[in-house]
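Undergrad: What follows is a predicted protein model with its sequence.
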Amino acid sequence: MHKNVEDLPLTETTFYILIALNSPLHGYAIMQEVENLSNGNVKIAAGTMYGAIEHLLKLKWIKSVPSNDKRRKVYSITEKGIKILKLETNRLKGLVLLAKKMGYDKGV
């Protein structure tokens, strides 16, 4: 068993935040990017966003990076965060493959 398996599954919010940090962003920009990436299906409230950022910083899945804008903190995904994101992506792929195998990938 992989040592990071206990960190899985990720919440939808965490997954989207990590994906959004493909390039460095500040908190509000992350919220906008998540909404964009999810085609408007996922909207993260400010309180949820900043709580999630604090948690991800503690886990060292993201880090604060230098910014020209002194009013905003900018964040970037770390190597550890990328590793977790890849593990979760592979876990989700396995679920999709199973659903296809069982015939549940047909239209509703």
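TA: Now that the structure is in, tell me what you want to look at. Numbering: from 1, shown residues only.
Undergrad: When you work out contacts or count neighbours from here on, use the C-alpha atoms and nothing else.
TA: OK.
Undergrad: This protein: helices as residue ranges?
TA: 12-20, 27-37, 46-59, 79-101 (DSSP state H).
Undergrad: And here is the other one:
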Amino acid sequence: MPYNGGPMTEAMYYVLLALMNPNHGYQLMNAITKVSNGRLNMGPGTLYGVLSRMQKDGLITLAEDDGRRKTYKITTDGEQALRIEYSRLVALIRDGKILEEGDEGE
């Protein structure tokens, strides 16, 4: 079943962000830690599960496979899905501004 555009998992979001520059598995784990400012450390088991799923969904593709390591890159559909998710997250933050207003309404 292809990706339906629903909310992404945190893992999916950060994999796509990290793949704005093509990467192979080990580099990708480091890139995810970097783009998440250290909040997300993804192990190989989680990473390869997410990569497999996202490849099936057409969000990423193999850029290169030299037999030793596979280099992944984001697809046009993947970048579009990432931008849609980013907009959704920005809207969530914007909607949450009510929390910053405190108890003014009481």
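TA: Structure's in. What do you need? Everything numeric in this text was worked out from a predicted model, so none of it was measured.
Undergrad: Out of the helices of the first structure, which gets nearest to Lys70 of the first structure?
TA: helix 27-37 (13.4 Å; Cα to Cα).
Undergrad: which position in the first structure aligns with Val35 of the second structure?
TA: Using TM-score structural alignment, the partner of Val35 of the second structure in the first structure is Leu37.
Undergrad: gap between that match and Thr78 of the first structure?
TA: According to Cα to Cα, to the nearest Å, Leu37 of the first structure and Thr78 of the first structure sit 20 Å apart.
Undergrad: what about the two, which has more around it?
TA: Thr78 (17 against 13; other Cα atoms under 10 Å).
Undergrad: Which residue is the nearest non-sequential neighbour of the alignment partner in the second structure of the more buried one?
TA: Under the alignment (TM-score structural alignment), Thr78 of the first structure pairs with Thr75 in the second structure. Leaving aside its chain neighbours, Thr75 of the second structure sits nearest to Ile60 (5.0 Å; criterion: Cα to Cα, 6 or more residues apart in numbering).
Undergrad: how about that neighbour, what's its partner in the first structure?
TA: Match for Ile60 of the second structure (TM-score structural alignment): Ile62.
Undergrad: and if you look at Pro7 of the second structure?
TA: Per TM-score structural alignment, Pro7 of the second structure is aligned with Pro9.
Undergrad: circling back to that earlier point, who are the neighbours in contact with the match of Ile60 of the second structure?
TA: Counting by Cα atoms under 8 Å, 6 or more residues apart in numbering, Ile62 of the first structure touches Leu18, Ile53, Leu56, Tyr75, Ser76, Ile77, Thr78, Gly81.
Undergrad: What does the second one correspond to in the second structure?
TA: Okay, so that is Ile53 of the first structure. In the second structure, Ile53 of the first structure lands on Leu51 (TM-score structural alignment).
Undergrad: What count of nearby residues applies to that match?
TA: Neighbours of Leu51 of the second structure (other Cα under 10 Å): 21.
Undergrad: Also Ser36 of the second structure?
TA: 16.
Undergrad: who touches stretch 48-59 of the second structure?
TA: 1-3, 11-12, 15, 25, 60-61, 74-79, 81.
Undergrad: one more time with 10 Å, if that's ok
TA: By Cα atoms under 10 Å, 6 or more residues apart in numbering, the surrounding residues in contact with stretch 48-59 of the second structure are 1-4, 9, 11-12, 15-16, 25, 42, 44, 47, 60-62, 72-82.
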